[in-house]
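A.B. asks: Here is a sequence with its predicted model. Questions after.
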Amino acid sequence: MAPLASDSPLLFELPSGPDFEAELLARTRSQWPVAGTDEAGRGPLAGPVVAAAVILDPDRLPDGLDDSKKLSLTQREIAFAAIVTTALSVSVATVCAQSIDGCDIRKASLEAMRRAVAGLCTRPLLVLADGRDVPPGMPCECRALVRGDGRSFSIAAASIVAKVTRDRIMSRAGACDPRYGFEMHMGYATSRHRTAIEAHGGLSRMHRMSFAPFRSS
């Protein structure tokens, strides 16, 4: 017997992937340029939180734009190169571990996004920010988009730039101090990372001492 079709319509359609509709709509309303901003590194025990802001060229949209977490390392690197080659403006900003400890990771992430937008060589008239919060101190109108990296090409591009940049920072940190293996886990709480912390303690200016397990000790 064939299953009965549901008579309960979906409350909303889940997007199959990011697109450029929000940006084009804003352009028809004379809100152009439009920047997307996103961050990488909210959850790790070590390293900075990194944010990027990107203004894409509508006539040269790169292939392969998607939520950076859905892409492989190779796909992210290819997309990163395409973004920085074709975008009208790209900016990256960081907030270090010590500054994260001085406030909290939410505030630090929003501040990194604000700095990234402020660093764009072209001032946007609208910013699309990933998440639920609008970063304070934006120079123009800003809209928060929940799961924006899966809805907007501009935010997806920013997520890729932020992720690739942060991974490169952590890889260099691993080369400087091989005890922790930062280049393998990017500062996340893997078993290898936790074992290294137990053996060597936290690394000054690199580990987030306000995070567990440091906070409990």
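C.D. replies: Great, that's in hand. Numbers count the residues shown, from 1 in each chain.
A.B. asks: all contacts plus neighbour counts: C-alpha atoms, from now on.
C.D. replies: OK.
A.B. asks: ok, residue 91 touching residue 55?
C.D. replies: No. Between residue 91 and residue 55 there is no contact under Cα atoms under 8 Å: 9.2 Å.
A.B. asks: Please identify which of those two sits among more neighbours.
C.D. replies: Neighbour count, other Cα atoms under 10 Å: between residue 91 and residue 55, residue 55 has more, with 31 against 22.
A.B. asks: For residue 54, pull up the helix or strand it's in.
C.D. replies: Here residue 54 sits within strand 49-55, counting by DSSP states H and E.
A.B. asks: brain fart, residue 76
C.D. replies: Going by DSSP H and E, residue 76 is in helix 73-86.
A.B. asks: same deal with residue 144?
C.D. replies: Counting by DSSP H and E, residue 144 is part of strand 141-145.
A.B. asks: between the strand holding residue 54 and helix 73-86, how many degrees?
C.D. replies: Calculated by axes from the mean of the first three to the mean of the last three Cα atoms, to 10 degrees, strand 49-55 forms an angle of 50 degrees with helix 73-86.
A.B. asks: If you count residues, where's the longest helix of this protein?
C.D. replies: helix 153-176 (DSSP state H).
A.B. asks: okay, pairing it with this:
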Amino acid sequence: MKKIALTFCALLALAAPARAAFDLQITEIWPGNEPGSNLTDDWFEVTNYGDMAWVAATDGDLYFDDESQDVGDASILAGVASIAPGESAVFVDTDDLTEFYSVWSNLQLWQVGTHGGKGLGQGGDGVTLFLSTGVPTGIENIIDFEVYPDAELNGGQSYDVTLGAFSTVGNANGASMSAVANDEGQFAIASIGVPVPEPTAALLAALATCGLAVARRR
């Protein structure tokens, strides 16, 4: 049994350098309010689950399209130069973030960027994330693609990709209401910028646990 534990710990140690990379994933999508006016323009969140930062200057730019995954319609994501391990960035379909910051003035927001791409439909849609140096040329530039179902009965609620459900206040990711409501008295509900454990830290914790377990077996 001790040999098995030692082997497992050794494999974890070998995995550490191999995992050194960024891993950008779409984690939340907000398609708007229903009924009533939209509190902000549509937005989506990108989280880095890797153990290295994504840096636009060296790794390439991020682009967005909806479920069509059309490189011809891909819109560059602006205003965010890097995303650190465990960090999230929100990208809003606007060139003026004043309204967005006002709606979410009750939260300590992480990075917020913009894009000028397609809007997201209440009847279900998707977010395609491209990574490319220069304009994307094909589906090989897609690094993540997430869809959400019909949102007409869930107006104002973001779709939490990690939970596979529309956000509710106090859910597992700590979703909360916006600071203001729309003209129908409806708030937005989201868990913007909830941090995730950095893989390196998780790996070090696992290695420490391994070391303790092996020591106890001696």
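C.D. replies: Nice, thanks for sending it over. Keep in mind that this is a model prediction, so the values were computed, not measured.
A.B. asks: What value does the TM-score take for this pair?
C.D. replies: The TM-score (TM-score structural alignment, normalised by the length of the first structure) is 0.26; 92 aligned residues with a Cα RMSD of 5.3 Å.
A.B. asks: Tell me the helix or strand right after the longest helix of the first structure.
C.D. replies: Next along from helix 153-176 of the first structure, by DSSP H and E: helix 182-185.
A.B. asks: What is that next one packed up against?
C.D. replies: helix 153-176 (3 or more Cα pairs under 8 Å, 6 or more residues apart in numbering; DSSP states H and E).
A.B. asks: and the angle for the helix it packs on with strand 141-145?
C.D. replies: Using the same axes, to 10 degrees: helix 153-176 of the first structure against strand 141-145 is 80 degrees.
A.B. asks: Which parts of helix 153-176 of the first structure count as buried, going by neighbours?
C.D. replies: Buried residues in helix 153-176 of the first structure, counting neighbours by 16 or more other Cα atoms under 10 Å, are found at 153-167, 169-171, 173-174.
A.B. asks: for stretch 9-21 of the second structure, same thing?
C.D. replies: Those would be 9, 12, for stretch 9-21 of the second structure by 16+ other Cα under 10 Å.
A.B. asks: Roughly how far does residue 51 of the first structure sit from residue 74 of the first structure?
C.D. replies: Separation of residue 51 of the first structure from residue 74 of the first structure (Cα to Cα, to the nearest Å): 20 Å.
A.B. asks: Among these two, which residue is more densely surrounded?
C.D. replies: Legend: neighbour count by other Cα under 10 Å for residue 51 of the first structure and residue 74, higher for residue 51 (33 against 9).
A.B. asks: Pull the contacting residues for the more buried one.
C.D. replies: Going by Cα atoms under 8 Å, 6 or more residues apart in numbering, residue 51 of the first structure touches 37-40, 92-94, 109, 112-113, 116, 158-159, 162.
A.B. asks: which one of the residues you listed has the most neighbours?
C.D. replies: Going by other Cα under 10 Å, residue 158 tops the contacts of residue 51 of the first structure with 38 neighbours.
A.B. asks: Next, count neighbours for residue 75 of the first structure.
C.D. replies: Neighbour count of residue 75 of the first structure, defined by other Cα under 10 Å: 15.
A.B. asks: again, but for residue 97 of the first structure
C.D. replies: So residue 97 of the first structure, with other Cα under 10 Å, has 23 neighbours.
A.B. asks: repeat for the one 10 residues further on
C.D. replies: Other residues near residue 107 of the first structure come to 16 when the count uses other Cα under 10 Å.
A.B. asks: That one: helix or strand, and which one exactly?
C.D. replies: Judged by DSSP H and E, residue 107 of the first structure forms part of helix 105-118.
A.B. asks: Following element in sequence after that helix, please.
C.D. replies: Past helix 105-118 of the first structure, the next helix or strand by DSSP H and E is strand 126-130.
A.B. asks: That following strand - contacts with which helices or strands?
C.D. replies: strand 34-40, strand 141-145, helix 153-176.
A.B. asks: Repeat the analysis, applying 10 Å as the threshold.
C.D. replies: helix 21-28, strand 34-40, strand 49-55, helix 105-118, strand 141-145, helix 153-176 (3 or more Cα pairs under 10 Å, 6 or more residues apart in numbering; DSSP states H and E).
A.B. asks: which stretch among these comes nearest residue 200 of the first structure?
C.D. replies: Evaluated with Cα to Cα, these place helix 153-176 nearest to residue 200 of the first structure, the distance being 14.3 Å.
A.B. asks: quick one, that closest one and strand 126-130 angle?
C.D. replies: Using the same axes, to 10 degrees, one finds that helix 153-176 of the first structure and strand 126-130 are set 60 degrees apart in direction.
A.B. asks: and helix 153-176 of the first structure, what does it pack onto?
C.D. replies: Secondary-structure packing of helix 153-176 of the first structure (3+ Cα pairs under 10 Å, 6+ apart): helix 21-28, strand 34-40, strand 49-55, helix 73-86, strand 89-95, helix 105-118, strand 126-130, helix 182-185.
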